[in-house]
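# My questions concern the predicted model and sequence given below.
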Amino acid sequence: GAKDGRPPVVVVYRRPVEIRSKGREERALLVHEVVVEQVAELLGLTPESVDPRYGEE
């Protein structure tokens, strides 16, 4: 991770996303939501500041 000089990495595990979503469009929205939340956490920001459309769907 960041403490050992390597950049942080966001990992999205396929199976949990597939289980929680029904179809391609819902899966894409879920992946987008997860990535926005993780990037916001890494940057110390709110998800809405990373993507102003966060939570609209």
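Thanks, I have the structure now.

# For the rest of this, base every contact and every neighbour count on C-alpha atoms.
OK.

# what about the helices in the chain?
Assigned by DSSP state H, the helices in the chain fall at 14-20, 24-43, 47-50.

# ok, and here's another one to check against it:
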Amino acid sequence: MDTNDPLDFEVEDDLLKCPPINNKRKKIIGLDDLVKDHYIKQDKLLEKRNKQKKKAKTKA
């Protein structure tokens, strides 16, 4: 018997071996969702800039 050989109890049975449990789920984001979010953020930025311009005009 070679010293590097696995012992009898170290041999794993493929049927008894359980697959790893992956609790994390990857969220799939579609291109439509990304475009929609982009346009929403741009609309908010435009509204913010317009408000700042109006305030600047009223102060001046």
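Arrived safely. For clarity, every value in this text was computed on a predicted model and none was experimentally measured.

# Assuming the best superposition, what's their TM-score?
The pair, once superposed, lands on a TM-score of 0.40 when counted by TM-score structural alignment, normalised by the length of the first structure; 25 aligned residues with a Cα RMSD of 2.2 Å.

# still on that earlier bit, could I get the helices of the first structure in a markdown table, plus columns for mean neighbour count?
Formatted as a markdown table, those follow (neighbours: other Cα atoms under 10 Å):
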| stretch | mean neighbour count |
| --- | --- |
| helix 14-20 | 11 |
| helix 24-43 | 15 |
| helix 47-50 | 15 |
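
# count of residues packed around Lys41 of the second structure?
Using other Cα atoms under 10 Å, the number of residues around Lys41 of the second structure comes to 12.

# what secondary structure does it sit in?
helix (DSSP: H, G, I helix; E, B strand; the rest coil).

# Distance of it relative to Lys48 of the second structure?
11 Å (Cα to Cα, to the nearest Å).

# How about Leu34 of the second structure?
21 Å.

# What of Ile40 of the second structure?
In terms of Cα to Cα, Ile40 of the second structure sits 12 Å off from Lys48 of the second structure.
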